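>>> only the shape, not the letters, is given here:
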């Protein structure tokens, strides 16, 4: 599952393969992703990133969204900037942090957009790198991170491990959540590594809505190769923000690559 789903049918943004989060989706993002704002989820994420950035040093978030991670990270004394494809998502962030100088954001895609300065930490969370739906764009995202890093700085991604091991022969979909309020499942094309997250939600009045988001899944080893092409070196891989070991049974990973000091 890659982030939140667009409210209606999937839309592709100009000049990039990514879906574009529209006004309706942006307005409902914090509500539909409420579980990711829970303290037990957010606190370990922020603490992990704050320790990597270092006190008083700048950090850059790709796909910053409505500021779920950036705002509490800023509260820890980290100077955070962002890159975000969707202007409506940035508009929602500005409702929380009105002053641009407090949290600068450039509107653009994370594979090519740049922002002034160099950073001790660049990060992209909640599977958002998968929103780039071509391998070339994903490689460029790693290179873009490296361009923004100071020597010795780190690039961090949070990414799920594709769940295709759960597929019996002939099956193309796997559920990731089934409740009385939300049914979500992913469909995969294992030839192209393309996928779609499908979301069916029931409202209080009994009506149902459908939304979807497209992604390209990446294996951890493929991430390491992309990092190598960008001149980055794997420093650490764990199963979650709490630092638990990454194993063959892990369903996600948090990986840290370092830009060599020389």
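Thanks, I have it. Please read these numbers as outputs of a predicted model, since none were measured by experiment. Residues are numbered from 1 along each chain as shown.
>>> could you use CA atoms for every contact and neighbour count after this?
Fine.
>>> can you pull up the most central residue in this structure?
With distances taken as CA atoms, centre = their mean, the chain has residue 128 as the residue nearest its mean C-alpha position (2.5 Å).
>>> correct me, but that residue touches residue 64?
No - with contact defined as CA atoms under 8 Å, residue 128 does not count as touching residue 64 (9.5 Å).
>>> common neighbours of those two, please.
Common neighbours of residue 128 and residue 64 are not found (criterion: CA atoms under 8 Å, 6 or more residues apart in numbering).
>>> measure the residue nearest to the centre of the chain to residue 65 for me?
10 Å (CA to CA, to the nearest Å).
>>> ditto for residue 241
Between residue 241 and residue 65 the computed distance is 19 Å (CA to CA).
>>> neighbour count for those two, which is higher?
In this view residue 241 and residue 65 are compared by other CA atoms under 10 Å, and residue 65 has more residues nearby, 28 against 19.
>>> what's the neighbour count on residue 54?
So residue 54, with other CA under 10 Å, has 14 neighbours.
>>> hmm, residue 161 is touching residue 254, no?
No - in this structure, residue 161 is not within contact of residue 254 by CA under 8 Å, at 10.4 Å.
>>> okay, these two: which has more neighbours?
Just comparing residue 161 and residue 254: by other CA under 10 Å the higher neighbour count belongs to residue 254, 23 against 19.
>>> helix/strand/coil for the more buried one?
In three-state terms, and counting by DSSP: H, G, I helix; E, B strand; the rest coil, residue 254 is strand.
>>> gap between it and residue 49?
Residue 254 sits 11 Å away from residue 49, going by CA to CA.
>>> go on, residue 127?
If you measure residue 127 against residue 49 using CA to CA, the figure is 16 Å.
>>> same check, this time on residue 89
Distance from residue 89 to residue 49, by CA to CA: 22 Å.
>>> quick check: buried residues in whatever helix or strand residue 92 lives in?
Per DSSP states H and E: residue 92 is located in helix 87-96. Buried residues in helix 87-96, counted by 16 or more other CA atoms under 10 Å: 87, 88, 89, 90, 91, 92, 93, 94.
>>> any idea how far residue 181 is from the residue of the chain positioned farthest from its centre?
In the chain, counting by CA atoms, centre = their mean, residue 205 sits farthest out from the average C-alpha position, at 31.8 Å. If you measure residue 205 against residue 181 using CA to CA, the figure is 12 Å.
>>> second structure for comparison follows:
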């Protein structure tokens, strides 16, 4: 299924919601939906990497017409099967270049999904694709972590992000190429299974340059969806770039 669905085939889609259950909690989802609904106003929203609808479904329930792009048919089928999922039109394809008809008040990309594009060229293309979908005055919103390179002592290239009784997770970094991989180890009945997903980490300033190349300008940058100030100690950011126009 990897050729058709990338790294998010049926084996991942079947357990995705359960494995990321903390991301579906109202205290996580509601602030993001509040920001996106406010930016959408009375217009339409487009989600890059819509997945199983964690954000798209509650945003649609707020009265915002939502469409999505996703490479994974397996993930999209999970979205379609949920209540309200049939109202969200999903185009299957790479969000770096896949187009959908019409223009949108807001295009958004959450939960580090920009890093699924593993080259700088593809990330630049993503910004240009977002800009091409935006109406004048519309916004492109990205939620992504700040690379944790300060946690790497000399000679180390791995940072753990989860340690449990039967699951471990760690990221590996190549600082020369900005390539990284997330590794997930799961132990079931005494047998370990390893899954690895490649990413490309990206800095806030680099994203700003990508936005500039796409004709967008930075409007806001916060630490999180609560609009807390972004500082040098922030571990993630929510950035909003605007297409000039009234």
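Ah, there it is. This structure is a prediction, so every number in the text was calculated from the model and none was measured.
>>> got a TM-score for the pair?
TM-score for the superposed chains, counting by TM-score structural alignment, normalised by the length of structure 2: 0.95, backed by 246 aligned residues with a CA RMSD of 1.7 Å.
>>> can I take it that residue 186 of structure 1 is in a helix?
No - looking at residue 186 of structure 1 with three-state DSSP, it is strand, so not inside a helix.
>>> what lines up with it in structure 2?
Under the alignment (TM-score structural alignment), residue 186 of structure 1 pairs with residue 171 of structure 2.
>>> that match against residue 195, yeah?
No - using CA under 8 Å, residue 171 of structure 2 is not in contact with residue 195, being 11.7 Å away.
>>> name the residues contacting each of these two.
Shared contacts of residue 171 of structure 2 and residue 195, defined by CA under 8 Å, 6+ apart, are found at residue 183.
>>> between these two, which is the more surrounded one?
A count of neighbours by other CA under 10 Å puts residue 171 above the other of residue 171 of structure 2 and residue 195, at 20 against 12.
>>> so the nearest residue to the more buried one once chain neighbours are set aside, which state does it fall into?
Leaving aside its chain neighbours, residue 171 of structure 2 sits nearest to residue 182 (4.4 Å; criterion: CA to CA, 6 or more residues apart in numbering). Using three-state DSSP, the structure places residue 182 of structure 2 in strand.
>>> counterpart of residue 182 of structure 2 in structure 1?
Aligned by TM-score structural alignment, residue 182 of structure 2 pairs with residue 197 of structure 1.
>>> then residue 48 of structure 2?
In structure 1, the residue matched to residue 48 of structure 2 (TM-score structural alignment) is residue 62.
>>> equivalent analysis for residue 88 of structure 2, please.
Applying TM-score structural alignment, one finds that residue 88 of structure 2 aligns to residue 103 in structure 1.
>>> next one: residue 152 of structure 2
Taking TM-score structural alignment, the alignment pairs residue 152 of structure 2 with residue 167 from structure 1.
>>> so who does the closest residue to residue 167 of structure 2 other than its chain neighbours touch?
Closest residue in space to residue 167 of structure 2, ignoring its immediate chain neighbours: residue 186 at 4.6 Å, by CA to CA, 6+ apart. Counting by CA under 8 Å, 6+ apart, residue 186 of structure 2 touches 166, 167, 168, 192, 193, 194.
>>> residue 186 of structure 2 - that's part of a strand, no?
Yes - remark: residue 186 of structure 2 belongs to a strand, assigned using three-state DSSP.
>>> for residue 224 of structure 1, which three-state class applies?
Following three-state DSSP, the label given to residue 224 of structure 1 is helix.
>>> hang on, it packs against residue 235?
No - counting by CA under 8 Å, residue 224 of structure 1 does not reach residue 235; the two are 10.5 Å apart.
>>> who has more neighbours out of the two?
Applying other CA under 10 Å to residue 224 of structure 1 and residue 235 shows that residue 224 carries more neighbours, namely 18 against 12.
>>> quick check: the match of residue 186 of structure 1 vs residue 186 of structure 2, distance?
As judged by CA to CA, residue 171 of structure 2 and residue 186 of structure 2 stand 15 Å apart.
>>> contacts only, for whatever residue of structure 2 lines up with residue 92 of structure 1.
Structural alignment (TM-score structural alignment) places residue 92 of structure 1 against residue 78 in structure 2. Residue 78 of structure 2 sits next to 13, 52 when contact means CA under 8 Å, 6+ apart.
>>> please report how far residue 78 of structure 2 lies from residue 170 of structure 2.
Counting by CA to CA, the gap between residue 78 of structure 2 and residue 170 of structure 2 amounts to 27 Å.
>>> all strands for structure 2, in order.
Here structure 2 has its strands, by DSSP state E, at 45-48, 66-70, 89-92, 104-109, 134-145, 158-163, 167-174, 179-188, 191-200, 217-222, 236-242.
>>> how much does the first one stray from structure 1?
It stands for strand 45-48 of structure 2. On superposition with structure 1, the mean distance recorded for strand 45-48 of structure 2 (mean CA distance after the TM-score superposition for structure 1) is 0.2 Å.
>>> pull the residues that contact that strand.
Contact with strand 45-48 of structure 2 is made by 56, 64-70, 95, 104-109, as judged by CA under 8 Å, 6+ apart.
>>> change it to 6 Å
66, 67, 68, 69, 95, 104, 106, 107, 108, 109 (CA atoms under 6 Å, 6 or more residues apart in numbering).
>>> could you do the second one as well?
For strand 66-70 of structure 2, contacts defined as CA under 6 Å, 6+ apart pick out 45-50, 60, 88-93, 95.
>>> the last one now?
Strand 236-242 of structure 2 is contacted by residues 138-146, 216-224 when judged by CA under 6 Å, 6+ apart.
>>> what span of structure 1 is it aligned with?
Strand 236-242 of structure 2 maps onto residues 252-258 of structure 1, going by TM-score structural alignment.
>>> return the residues in contact with the counterpart of residue 24 of structure 2 in structure 1.
Matched to structure 1 by TM-score structural alignment, residue 24 of structure 2 sits across from residue 37. Counting by CA under 6 Å, 6+ apart, residue 37 of structure 1 touches no other residue.
>>> my guess is residue 133 of structure 1 contacts residue 214, does it?
No - using CA atoms under 6 Å, residue 133 of structure 1 is not in contact with residue 214, being 7.6 Å away.
>>> okay, the two: which has more neighbours?
Higher neighbour count among residue 133 of structure 1 and residue 214: residue 214, with 26 against 21, using other CA under 10 Å.
>>> what lines up with that one in structure 2?
Under the alignment by TM-score structural alignment, residue 214 of structure 1 pairs with residue 198 in structure 2.
>>> tally of neighbours for the nearest residue to that match once chain neighbours are set aside?
Once flanking residues are discounted, residue 198 of structure 2 sits nearest to residue 181: 4.3 Å by CA to CA, 6+ apart. If you count neighbours by other CA under 10 Å, residue 181 of structure 2 ends up with 19.
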